[in-house]
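Colleague: With the sequence up front, the predicted model follows.
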Amino acid sequence: MEKAVCNHGFFMMAPNVWDPKSKSLTRPLTLSNSSSVSVTISHPRTLSFLVIQVHGINNVSRVDEELILQQVGRMLRISAEDDRDVTEFQQLHEDAKKYGFGRIFRSPFLFEDMVKSILLSNITWERTLGMASSLCILQSKLADGTVSSQTNKKRKRVVKARKETSGNFPSAKEIASLDKELINEHCKLGYRANWIVKLAKMVESGKLNLEEMESRDMKAEEVSEKLKKLKGFGPFLTATVLMCIGYYHLVPSDTETLRLFREQYLKYNDIIIVLLILPLRLTHEDNDESRQPSCGTGTNGYEDDRQSM
């Protein structure tokens, strides 16, 4: 299970909590009434199946049980289609089969993957982790009524100080009910807040059908064109989301990708690495996100380091 989870940075982003000692993943999942429940997923060596522990609920309904299984299945890519992809990949790369690699971790829902991809835009990895955590804290406040889209900004609410707790990752419905100013007040996402709110409203209005995009009935090129029409989705974000859906023909390359290539391969074969890096550099420089103004020079007052994860 560790190889199916700890294979790229999304597993480190809230609300995911990976325990390296028990090799288990804990996070909230969504129930049929839109509330959340904390679950822990593990794969004991003595068992041939996953163990899913549901916390805080004595009896889980059949409907909720099915929803939990669907979300776990999506995160760990447990399906006949995913098995076929892994088999084909491991046939091409013997080392992948030898070390049990081939599944790329993702979120319970595509919307979360898309928002987390946006959080990677022109920012340090530390700030990305902080923004994801802030969004989960905001979701907790939305769930308990501490924060509401109907809050009158002209009147200061007196709220007793309490320890901030992390909730689930906010859904498209929750984000669509908010404005970018409120999100930035709590999460400091900068220009990303505008992108995320617009994305959520498109999903909620039906203008963007995520289920259709993820059904794999659409060709990769069609999905790619839909993504590129979204605010902020240049080559890097598009490739990242395509990877989460299950299309692997584009490599999500950023400045960190270039750094790793230089460190690992440049000293061995300068000619080969130039051929590898040049397309990545062109993609990065042509990325819509890379042309966004730094928040430090804009009107929202948030300073962004122009680096990627």
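Modeller: The structure has been received and is ready for your questions.

Colleague: hey, let's count contacts and neighbours off CA atoms from now on
Modeller: Will do.

Colleague: For the residue nearest to Phe105 when sequence neighbours are not counted, the count of nearby residues, please.
Modeller: Nearest residue to Phe105, sequence neighbours excluded (C-alpha to C-alpha, 6 or more residues apart in numbering): Val5, at 5.2 Å. By other C-alpha atoms under 10 Å, the residues close to Val5 number 21.

Colleague: Next one: Val5 from Phe169, what distance?
Modeller: The spacing between Val5 and Phe169, counted by C-alpha to C-alpha, to the nearest Å, is 18 Å.

Colleague: try Met131
Modeller: 11 Å.

Colleague: now swap in Leu129 and tell me
Modeller: From Leu129 across to Phe169, the span is 13 Å (C-alpha to C-alpha).

Colleague: neighbour-wise, which of these two wins?
Modeller: Using other C-alpha under 10 Å, the more surrounded residue of Leu129 and Phe169 is Phe169, with 32 against 19.

Colleague: The helix or strand in which Val72 is found - contacts with which helices or strands?
Modeller: Val72 is part of helix 62-76 when elements are defined by DSSP states H and E. Secondary-structure packing of helix 62-76 (3 or more C-alpha pairs under 8 Å, 6 or more residues apart in numbering; DSSP states H and E): strand 24-30.

Colleague: ok and the strand it packs on relative to helix 62-76, angle-wise?
Modeller: 130 degrees (axes from the mean of the first three to the mean of the last three C-alpha atoms, to 10 degrees).

Colleague: what does strand 24-30 contact?
Modeller: Residues from elsewhere that reach strand 24-30 (C-alpha atoms under 8 Å, 6 or more residues apart in numbering): 2, 15-19, 36-43, 67-68, 71, 108, 167-168.

Colleague: With Glu164 as the reference, measure out to Glu181.
Modeller: 20 Å.

Colleague: the more surrounded of the two?
Modeller: Legend: neighbour count by other C-alpha under 10 Å for Glu181 and Glu164, higher for Glu181 (15 against 11).

Colleague: Tell me the spacing between Asp95 and Ala4.
Modeller: 15 Å.

Colleague: could you say what helices and strands the longest helix that the chain contains packs with?
Modeller: Determined from DSSP state H, the single longest helix within the chain is helix 125-144. If contacts are counted by 3+ C-alpha pairs under 8 Å, 6+ apart, helix 125-144 sits against helix 180-187.

Colleague: Quick one: list the elements packing against the helix it packs on.
Modeller: Short answer (3+ C-alpha pairs under 8 Å, 6+ apart): helix 180-187 packs on helix 125-144, helix 192-205.

Colleague: what's next to that helix, contact-wise?
Modeller: Counting by C-alpha under 8 Å, 6+ apart, 131, 134-135, 138, 189-190, 193-194, 197 sit against helix 180-187.

Colleague: could you check the angle helix 125-144 makes with it?
Modeller: Going by the same axes, to 10 degrees, helix 180-187 makes 110 degrees with helix 125-144.

Colleague: quick one, helix 180-187 and helix 192-205 angle?
Modeller: 120 degrees.

Colleague: got the buried residues for helix 180-187?
Modeller: Within helix 180-187, the residues that count as buried by 16 or more other C-alpha atoms under 10 Å are 180, 182-184, 187.

Colleague: Next up, a structure to set beside the first:
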Amino acid sequence: MLRFSEAEEKAVREFRSLHVVDHPNRSFSGRVFRSPTLFEDMVKCILLCNCQWPRTLSMAQALCELQLELQKGSPCTIAVSGNSKGESEGFIPKTPASKETRRNKVSTKGMFCKKKLELDGNLQIDHVVASSSTATTLLTTDNGDSEELRSHDSCHEFSNGNEYFSRTGNFPSPSELANLDESFLAKRCGLGYRAGYIIELARAIVEGKIQLGQLEELSKDACLSNYKQLDDQLKQIRGYGPFTRANVLMCLGYYHVIPTDSETVRHLKQVHSRYTTSKTIERELEEIYGKYEPYQFLAFWSEIWDFYETRFGKLNEMHSSDYKLITACNMRSTTNKRKRPSRKCQC
């Protein structure tokens, strides 16, 4: 949804005045979609971490399906003592999830190229290009947890029309998630280690330890002092490393920080021919987008949105079942490929 406010309107006008001179034909106008609640934004920022885009979509959809089941009173597992496994009778996970592990190793089967990218200071990604669809890569999160991902993360198919909406509810509220068992939530929605972070967040909100209203109030005046205060508060929440916090703060209207992950690295390499590392990424982002301060993120997003539409067509006309196609493997350059010489028969 779009949230309209005087502060947001002012930011959009100022960004356009800076940006339209350089890029008059880009479709992105400076307005960023937000969720109806800050809680939903915060959870979805966790879902972006350490997985491919199709799985992010899958986890978000599964949470909405779960909300409908909870609303209808379908049997599920709540957190009770003595039931650490969190199993419910007849339970069948609806969202296939990749195998997850805390072991610090990477499967090398079918692997012919491996790069290590260090992001966010604490986040390391072993980016694997593999010849087999079963190849895996290990991701280490901001909080030390590890996750093993397959090169083709599974994803729900988004159904058409009424069929989709008949089995999908709203995004679950903190009170709906707070009493669920972590193991049940992880299996039902394919969340893996994220389930623990999400349940802890929901419980802290329900118990009043985290006041979302106060965070929203601070964000009304998007000054640097408030940014620092909000960032410090988010640091206290388990699961919120630099990338996740930057995304949440962007949702709150702070556009001077660009969240950096493997997609940021890919974009700088492919569009700007920058061979970025964790030590150089902040400097390179400043060199490219610094002139649009304090709207560096909006300038970056305008550029990457234009890149996506060049590859996939108008995104507002794309069917929801195709959202999962917007992945790095579908953005590789198709130009400058060397032609193989034709092989002539020697008989």
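Modeller: Nice, thanks for sending it over. Bear in mind the structure is a predicted one, so any value in this text is a computation, not a measurement.

Colleague: Quick TM-score on the pair, please.
Modeller: The TM-score (TM-score structural alignment, normalised by the length of the first structure) is 0.59; 204 aligned residues with a C-alpha RMSD of 3.3 Å.

Colleague: Asp95 and Ala4 of the first structure: which has the busier surroundings?
Modeller: Neighbours per residue, other C-alpha under 10 Å: of Asp95 of the first structure and Ala4, the larger number sits with Ala4, 18 against 11.

Colleague: tell me the SS of that one?
Modeller: helix (DSSP: H, G, I helix; E, B strand; the rest coil).

Colleague: tell me which element the residue nearest to it when sequence neighbours are not counted falls in.
Modeller: In space, and not counting its chain neighbours, Ala4 of the first structure is closest to Arg103: 5.4 Å by C-alpha to C-alpha, 6+ apart. For Arg103 of the first structure, there is no enclosing helix or strand under DSSP H and E.

Colleague: any idea how far the aligned partner of Arg103 of the first structure in the second structure lies from Glu9 of the second structure?
Modeller: Using TM-score structural alignment, the equivalent of Arg103 of the first structure in the second structure is Arg31. According to C-alpha to C-alpha, Arg31 of the second structure and Glu9 of the second structure sit 9 Å apart.

Colleague: show me where the first structure has strands.
Modeller: 17-19, 24-30, 36-42, 51-54 (DSSP state E).

Colleague: mind putting those strands in TSV, mean neighbour count and distance to Glu212 of the first structure included?
Modeller: Below are the strands of the first structure laid out as TSV (neighbours: other C-alpha atoms under 10 Å; distance: least, C-alpha to C-alpha, whole Å):
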stretch	mean neighbour count	distance to Glu212 of the first structure
strand 17-19	16	30
strand 24-30	20	20
strand 36-42	18	25
strand 51-54	15	28
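
Colleague: residues near the counterpart of Gly234 of the first structure in the second structure, how many?
Modeller: Mapped onto the second structure by TM-score structural alignment, Gly234 of the first structure lines up with Gly241. Gly241 of the second structure has 21 neighbours, counted by other C-alpha under 10 Å.

Colleague: hang on, isn't Gly241 of the second structure packed against Lys235?
Modeller: Yes. If you go by C-alpha atoms under 8 Å, Gly241 of the second structure and Lys235 touch, sitting 7.0 Å apart.

Colleague: Please identify every residue contacting each of the two.
Modeller: If you check Gly241 of the second structure and Lys235 against C-alpha under 8 Å, 6+ apart, no residue is contacted by both.

Colleague: number of nearby residues for the match of Arg103 of the first structure?
Modeller: 15.

Colleague: And His23 of the second structure, by the same measure?
Modeller: Using other C-alpha under 10 Å: His23 of the second structure sits among 13 other residues.

Colleague: For it, which residues are in contact?
Modeller: If you count contacts by C-alpha under 8 Å, 6+ apart, His23 of the second structure has none.

Colleague: next one: the one 5 residues further on
Modeller: For Phe28 of the second structure, the contacting residues are 302, 305-306, taking C-alpha under 8 Å, 6+ apart as the criterion.

Colleague: and of those, the nearest to Lys72 of the second structure?
Modeller: Lys72 of the second structure lies nearest to Trp305 out of the contacts of Phe28 of the second structure, by C-alpha to C-alpha, at 38.4 Å.

Colleague: For the residue nearest in space to the middle of the second structure, which non-adjacent residue is closest in space?
Modeller: Compute the mean C-alpha point of the second structure, and by C-alpha atoms, centre = their mean the closest residue is Leu48, 2.0 Å away. In space, and not counting its chain neighbours, Leu48 of the second structure is closest to Thr56: 5.8 Å by C-alpha to C-alpha, 6+ apart.

Colleague: and if you look at Ser117 of the first structure?
Modeller: Excluding the flanking residues, the one nearest Ser117 of the first structure by C-alpha to C-alpha, 6+ apart is Leu237, at 5.9 Å.

Colleague: What of Pro28 of the first structure?
Modeller: In space, and not counting its chain neighbours, Pro28 of the first structure is closest to Ser38: 4.1 Å by C-alpha to C-alpha, 6+ apart.

Colleague: Settle this for me: the one you found is touching Val54, isn't it.
Modeller: Yes. Between Ser38 of the first structure and Val54 there is a contact under C-alpha under 8 Å: 6.2 Å.

Colleague: Just give me the match in the second structure for Lys173 of the first structure.
Modeller: In the second structure, Lys173 of the first structure lands on Ser175 (TM-score structural alignment).

Colleague: dump the residue contacts of the closest residue in space to its match that isn't next to it in sequence.
Modeller: Spatial nearest neighbour of Ser175 of the second structure, excluding adjacent residues (C-alpha to C-alpha, 6+ apart): Val206 at 6.2 Å. Val206 of the second structure is in contact with 174-175, 178, counting by C-alpha under 8 Å, 6+ apart.

Colleague: To which residue of the first structure is Val206 of the second structure aligned?
Modeller: By TM-score structural alignment, Val206 of the second structure lines up with Glu204.

Colleague: next one: Phe4 of the second structure
Modeller: When the first structure is aligned by TM-score structural alignment, Phe4 of the second structure is paired with Ile78.

Colleague: Cys113 of the second structure too?
Modeller: In the first structure, Cys113 of the second structure lands on no residue (TM-score structural alignment).

Colleague: again with Pro259 of the second structure
Modeller: Pro259 of the second structure maps onto Pro252 in the first structure, by TM-score structural alignment.

Colleague: how far away is its match from Trp125 of the first structure?
Modeller: Relative to Trp125 of the first structure, Pro252 of the first structure is positioned 15 Å away (C-alpha to C-alpha).

Colleague: what does Ser177 of the first structure give?
Modeller: 28 Å.

Colleague: now His249 of the first structure
Modeller: 25 Å.

Colleague: The two: who's more crowded?
Modeller: Trp125 (18 against 10).
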